[in-house]
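Peer 1: Provided below for reference: sequence and predicted model.
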Amino acid sequence: MTHKDKALSLFSQGFHCSQAVLGAFAEELGMSDELALSVSGSFGGGMRNGEVCGACTGALMAIGLKYRFFKADDIGSKEKNNAVTSVFLRRFKEKNGSFLCRELLGYDLSDPKQQAEAREKGMFTEFCPKMVASAVETAEELMNE
């Protein structure tokens, strides 16, 4: 199963976009599915406030695991991680017009009325899977360069 297929499968099962994307990369990055789904569980819907798209945060978590920066004095790893993060966000924005959930969806998910309207319009079932796929594809490109 490809990363994209796994992410879309997880999303269709009811996991958040952030969980679907990180979950798609978990095994190869040395993380259990349970841990990946748990740690990324609070980032869907732009942290429930329409901020950075959860698919992007899931992808950035995967990128962080790939380009590990965990020692404060490891400037090389820090710079690599920062550079790849910036490139990911730029490419995602070029492909999709934004990396902010509320701009992508056209709804502010912090407003219960707008969230309900987005749900009624099928945004979470029709539009969000496209963002999950785009985030996975963009992360995969960078992680394979």
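Peer 2: Cool, the structure landed. Just so you know, these numbers come straight off a predicted model, no measurement behind them.
Peer 1: switch to C-alpha atoms for all contacts and neighbour counts from now on
Peer 2: Fine.
Peer 1: Is it correct that residue 15 falls within a strand?
Peer 2: No - per DSSP: H, G, I helix; E, B strand; the rest coil, residue 15 lies outside any strand segment and is coil.
Peer 1: ok, and what's touching stretch 127-145?
Peer 2: With contacts defined as C-alpha atoms under 8 Å, 6 or more residues apart in numbering, stretch 127-145 is touched by 3-4, 7-8, 11, 17, 20-21, 55-56, 59-60, 62-63, 66, 84, 88, 91-92, 95, 105.
Peer 1: out of these, which are buried?
Peer 2: Neighbour-count burial (16 or more other C-alpha atoms under 10 Å) applied to the contacts of stretch 127-145 gives 3-4, 7-8, 11, 17, 20-21, 55-56, 59-60, 62-63, 84, 88, 91-92, 105.
Peer 1: Report the buried residues of the helix or strand that contains residue 86.
Peer 2: Assessed by DSSP states H and E, residue 86 sits inside helix 75-96. By neighbour count on 16+ other C-alpha under 10 Å, the buried set for helix 75-96 is 77-78, 81, 84-85, 88-89, 91-92, 96.
Peer 1: Next, work out how far apart the residue most central in space within the chain and residue 79 are.
Peer 2: Centroid-nearest residue in the chain, with C-alpha atoms, centre = their mean: residue 55, separated by 2.2 Å. Separation of residue 55 from residue 79 (C-alpha to C-alpha, to the nearest Å): 23 Å.
Peer 1: A further structure is provided below for comparison with the first:
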Amino acid sequence: MKPRPTKEEITQFFANGGNCCQCTLARFSEKTGYDVDETNRIARCFGGGMMMGEVCGGVTGGLMAIGLTVEDPAKAHELGEQFEEAFRAKFGTTLCRDLLGVDVGTDEGYAEASESGKLLDFCPIPVLGAMEILEQMLEDY
């Protein structure tokens, strides 16, 4: 598998219009059998907590990676639960609006997160955390 992107590379991906879910899922494209263009289309509407400030795109992208990589449904569900628990243990929540401290599901909240730099400065951190957790979980797949 290719090396994990740096925080700066993720920030640049975001600055070029990519989102947290796309970035996370693309990291595991080789394991899923999809190329990065395909994973970017799959994850297009899941950034920013599914565009509503809900579940972080790092989490939804991670769950997509598990589902596309692990063929056994029961094992995929088990790993999905473990992944969510590990992410919550690391960051205290899986919700985008709680991670950011602002609800990007509203126009005002999105503007605040953008203008303050939170989207580019903070969001790569949970994405990297999700990738780190998943790399260990999916090592044998």
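Peer 2: The structure has been received and is ready for your questions. No experiment lies behind these values; they were computed from the predicted model shown.
Peer 1: TM-score for these two?
Peer 2: After superposition, the two chains reach a TM-score (TM-score structural alignment, normalised by the length of the second structure) of 0.89; 137 aligned residues with a C-alpha RMSD of 1.8 Å.
Peer 1: Helices of the second structure, residue ranges please.
Peer 2: Ranges of helices in the second structure, per DSSP state H, are 7-15, 20-27, 29-32, 36-42, 47-48, 57-69, 73-91, 96-100, 107-116, 118-121, 124-137.
Peer 1: buried ones in the third one?
Peer 2: What it means is helix 29-32 of the second structure. So helix 29-32 of the second structure, judged by 16+ other C-alpha under 10 Å, has buried residues 29, 31-32.
Peer 1: Run the chain-centre distance for it.
Peer 2: 15 Å (C-alpha atoms, centre = their mean, to the nearest Å).
Peer 1: same deal with the shortest one?
Peer 2: For helix 47-48 of the second structure, the gap between its own C-alpha mean and the chain's C-alpha mean amounts to 8 Å (C-alpha atoms, centre = their mean).
Peer 1: what's the matching range in the first structure for it?
Peer 2: Matched against the first structure by TM-score structural alignment, helix 47-48 of the second structure falls on residues 44-45.
Peer 1: mean distance, that stretch to its aligned residues in the second structure?
Peer 2: For stretch 44-45 of the first structure, the mean deviation from the second structure after alignment is 0.2 Å (mean C-alpha distance after the TM-score superposition for the first structure).
Peer 1: what does that stretch rub up against?
Peer 2: 16-19, 51, 53-55, 101, 109.
Peer 1: And stretch 12-26 of the second structure, by the same measure?
Peer 2: With contact meaning C-alpha under 8 Å, 6+ apart, stretch 12-26 of the second structure is reached by 10, 35-36, 39-40, 42-44, 46-48, 56-62, 64-65, 120, 123-124, 127-128, 130-131.
Peer 1: What does residue 104 of the first structure correspond to in the second structure?
Peer 2: Aligned counterpart of residue 104 of the first structure in the second structure: residue 99 (TM-score structural alignment).
Peer 1: Please name the nearest non-neighbouring residue to that match.
Peer 2: Using C-alpha to C-alpha, 6 or more residues apart in numbering and skipping the chain neighbours, the partner closest in space to residue 99 of the second structure is residue 93 (6.8 Å).
Peer 1: Okay, that neighbour and residue 38 of the second structure: tell me how far apart.
Peer 2: Relative to residue 38 of the second structure, and taking C-alpha to C-alpha, residue 93 of the second structure is found at 28 Å.
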